[in-house]
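Student: Mind looking at a prediction? Sequence and model below.
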Amino acid sequence: MATDPQMRSPETYGEIDPRIEALVHDLIAQVADKWTMILIEVLHDHGEQRFTRIAEKVPGISQKMLTQTLRQMERNGLVVRTIHPVVPPKVEYRLTDLGVSLGEAFCGVWTWAEDHLETVETARRGFDGRATA
């Protein structure tokens, strides 16, 4: 596994609680699903939002995918869904503290991308040049 002392591995630190391992795998799968991090960003930047307002701020997301992603985020405790007792019903979504902290944790990916953009692009050009040769 990794040699970086900040990265955990069973070889370095002993057994990892299988529940923690499962949670990490589940959350990585969810945030890597294309939409979750975008929704976290929208809710972070714009605060509590109605479903239709979220959909307007996320081009390309279908109503079905937005519903599924928000439900999964709610299940994981990342968002709170509030139903206001009016006619027609008004439903709003907001990030929980847990959702905010997950967004902050993944900000490191943006920082890494900014720091390594040129290196990655150079590597891609080199690979693509060899692949077409």
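Tutor: Structure received.
Student: rest of the way, CA atoms for contacts and neighbours
Tutor: Noted.
Student: Helices along this structure, start to end?
Tutor: Per DSSP state H, the chain has helices spanning 10-13, 18-31, 36-46, 51-57, 63-75, 97-132. These are given in chain order.
Student: Reformat these into a markdown table and put mean neighbour count and distance to Arg81 next to each item.
Tutor: Compiled in a markdown table, the helices of the chain are given as follows (neighbours: other Cα atoms under 10 Å; distance: least, Cα to Cα, whole Å):
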| stretch | mean neighbour count | distance to Arg81 |
| --- | --- | --- |
| helix 10-13 | 10 | 37 |
| helix 18-31 | 12 | 18 |
| helix 36-46 | 18 | 12 |
| helix 51-57 | 15 | 10 |
| helix 63-75 | 15 | 7 |
| helix 97-132 | 12 | 13 |
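Student: let's bring in a second one:
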Amino acid sequence: MNRGSKKNKESLTDQQYQVTQNKGTEPPFSGKYLDNHKNGTYLCICCGSGLFSSEHKYDSGTGWPSFWQAPEAGNIETQRDKNYVLSDGSSDALEVICSQCKSHLGHVFEDGPKPSGLRYCINSAALDFKEIK
């Protein structure tokens, strides 16, 4: 498991483990948080760090939960992912990882809405959700 992870392999589903530890991607339109419209915070499934607010989630039409901002300062990092091939054939994608446990979350692209212009495309399998009532 990644450094800082509070969950072990046995506590994650096969898909959660594949996505977070092996940089996998869940099939589009299959994630449990794609159509979640509740108010709350999305957390890292491995360590529980706060990652994204529901206030910044939007429907990008891509099949994965998408956020235009990552408000939890310092809880995510990005790094070049040379193994991810973009639709234009380039391999210059930015991988999004949890800064606390280094688990893979998804990728960020520069085709999102204003004001950031960013689209954080995140796997539901990498997330947990804490509803705010």
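Tutor: Noted; the coordinates are in hand. Fair warning: this is a prediction, and the values are worked out from it, not measured in the lab.
Student: Overlay them and tell me the TM-score.
Tutor: Put the two chains on top of each other and the TM-score (TM-score structural alignment, normalised by the length of the first structure) is 0.31; 64 aligned residues with a Cα RMSD of 4.4 Å.
Student: Could you dump the helices of the first structure into a markdown table with distance to Ile83 of the first structure added?
Tutor: What follows is these, written out as a markdown table (distance: least, Cα to Cα, whole Å):
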| stretch | distance to Ile83 of the first structure |
| --- | --- |
| helix 10-13 | 44 |
| helix 18-31 | 25 |
| helix 36-46 | 17 |
| helix 51-57 | 11 |
| helix 63-75 | 13 |
| helix 97-132 | 19 |
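Student: Quick check, Phe51 of the first structure in contact with Lys90.
Tutor: No - using Cα atoms under 8 Å, Phe51 of the first structure is not in contact with Lys90; the gap is 9.1 Å.
Student: didn't His104 of the second structure look like it was pressed against Gln79?
Tutor: No - look at His104 of the second structure against Gln79 with Cα under 8 Å: they stay out of range, at 10.5 Å.
Student: intersection of neighbour lists for those two?
Tutor: Residues touching both His104 of the second structure and Gln79 (Cα atoms under 8 Å, 6 or more residues apart in numbering): Glu95, Val96, Ile97.
Student: The first one against Arg119, yeah?
Tutor: No - under the contact definition of Cα under 8 Å, Glu95 of the second structure does not touch Arg119, with a separation of 11.9 Å.
Student: shared neighbours, these two?
Tutor: Common neighbours of Glu95 of the second structure and Arg119 (criterion: Cα under 8 Å, 6+ apart): Val108.
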